[in-house]
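Enquirer: can you look at this prediction? I've put the sequence above it.
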Amino acid sequence: MRCFVHKSLRKADTYVYLREPDGAALPVALRESLGPLQQVLELELLPTRRLAQADTARVLEALEQHGYYLQLPPPPQSGGA
């Protein structure tokens, strides 16, 4: 599946994978909370492709069902010792 990856210019390390390049599938409230989006990548997403920060199967499922997948930054790691 062809997908388009955009980063939020308002929220650091937050990315949206979109099935369509125009982002029409994004709910209005989500679009507004993310602020401006900048396309950073266009790729052919296959079940065998590995992604650095997301599970490929979950991304593909979300794209099929909702037209988008929201990738949030990883939670901060505690420095306990």
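Expert: That came in fine, so what should we check first? Numbering: from 1, shown residues only.

Enquirer: only C-alpha atoms from now on, for both contacts and neighbour counts.
Expert: Noted.

Enquirer: how about the helices of this structure, start to end?
Expert: Taking DSSP state H as the criterion, the chain contains helices spanning 28-34, 56-66.

Enquirer: counting by contacts, list what the longest one packs against.
Expert: With contacts defined as 3 or more C-alpha pairs under 8 Å, 6 or more residues apart in numbering; DSSP states H and E, the packing partners of helix 56-66 are strand 15-18, strand 68-71.

Enquirer: just send those back as TSV, with mean neighbour count too.
Expert: Output for the helices and strands packed on helix 56-66, formatted as TSV (neighbours: other C-alpha atoms under 10 Å):
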stretch	mean neighbour count
strand 15-18	24
strand 68-71	20
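
Enquirer: below is an additional structure, to be compared with the one above:
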Amino acid sequence: MPKPGILKSKSMFCVIYRSSKRDQTYLYVEKKDDFSRVPEELMKGFGQPQLAMILPLDGRKKLVNADIEKVKQALTEQGYYLQLPPPPEDLLKQHLSVMGQKTDDTNK
């Protein structure tokens, strides 16, 4: 029985692994070294998982490139969450967009 004043937390944790094959690709699972719910094909493409960190999903720490609620939902429903790298910046497209706006502004 817990001592008075001590709340038992049902905080959800996840274990985050870095891909050995794909840069900026991370796999979140519920338990350390338990990839039983991760599809075999995904594991082949992911390579040897490299432990990055263990993280509580209680909202105290923000995830940089993932929505914490989506991570929790994926862990509950499918047993893993795969974080892919953000799309590369298209600097040429950004430049042309800015130049187009400047041209439009000068024609008014």
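Expert: Arrived safely, thanks for sending. None of these values were measured; they are calculated from a predicted model.

Enquirer: residue contacts, Lys7 of the first structure?
Expert: Counting by C-alpha atoms under 8 Å, 6 or more residues apart in numbering, Lys7 of the first structure makes contact with 13-16, 37-40.

Enquirer: state the distance from Met99 of the second structure to Leu91 of the second structure.
Expert: Separation of Met99 of the second structure from Leu91 of the second structure (C-alpha to C-alpha, to the nearest Å) stands at 12 Å.

Enquirer: if we can go back for a sec, point out the most buried one among the helices of the first structure.
Expert: helix 56-66 (a mean of 16; mean count of other C-alpha atoms under 10 Å).

Enquirer: what range in the second structure matches that one?
Expert: Aligned by TM-score structural alignment, helix 56-66 of the first structure falls on residues 68-78 of the second structure.

Enquirer: have a look at how far, on average, that stretch is from the first structure.
Expert: Superposed on the first structure, stretch 68-78 of the second structure shows a mean distance of 0.5 Å to its aligned residues (mean C-alpha distance after the TM-score superposition for the first structure).

Enquirer: starting at the chain centroid, how far to that stretch?
Expert: Centroid displacement of stretch 68-78 of the second structure relative to its chain, using C-alpha atoms, centre = their mean, to the nearest Å, is 11 Å.

Enquirer: which among the helices of the first structure is found nearest to Arg2 of the first structure?
Expert: Relative to Arg2 of the first structure, the nearest member of the helices of the first structure by C-alpha to C-alpha is helix 56-66, separated by 10.1 Å.

Enquirer: can you list the neighbours in contact with the closest one?
Expert: Contacting residues not belonging to helix 56-66 of the first structure are listed as 1, 17-19, 25, 45-50, 68-69 [C-alpha under 8 Å, 6+ apart].

Enquirer: can I get those residues in CSV with distance to Ser8 of the first structure?
Expert: Output for the contacts of helix 56-66 of the first structure, formatted as CSV (distance: C-alpha to C-alpha, whole Å):
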residue, distance to Ser8 of the first structure
Met1, 22
Tyr17, 11
Leu18, 13
Arg19, 17
Ala25, 16
Leu45, 20
Leu46, 24
Pro47, 25
Thr48, 26
Arg49, 23
Arg50, 22
Tyr68, 14
Tyr69, 13
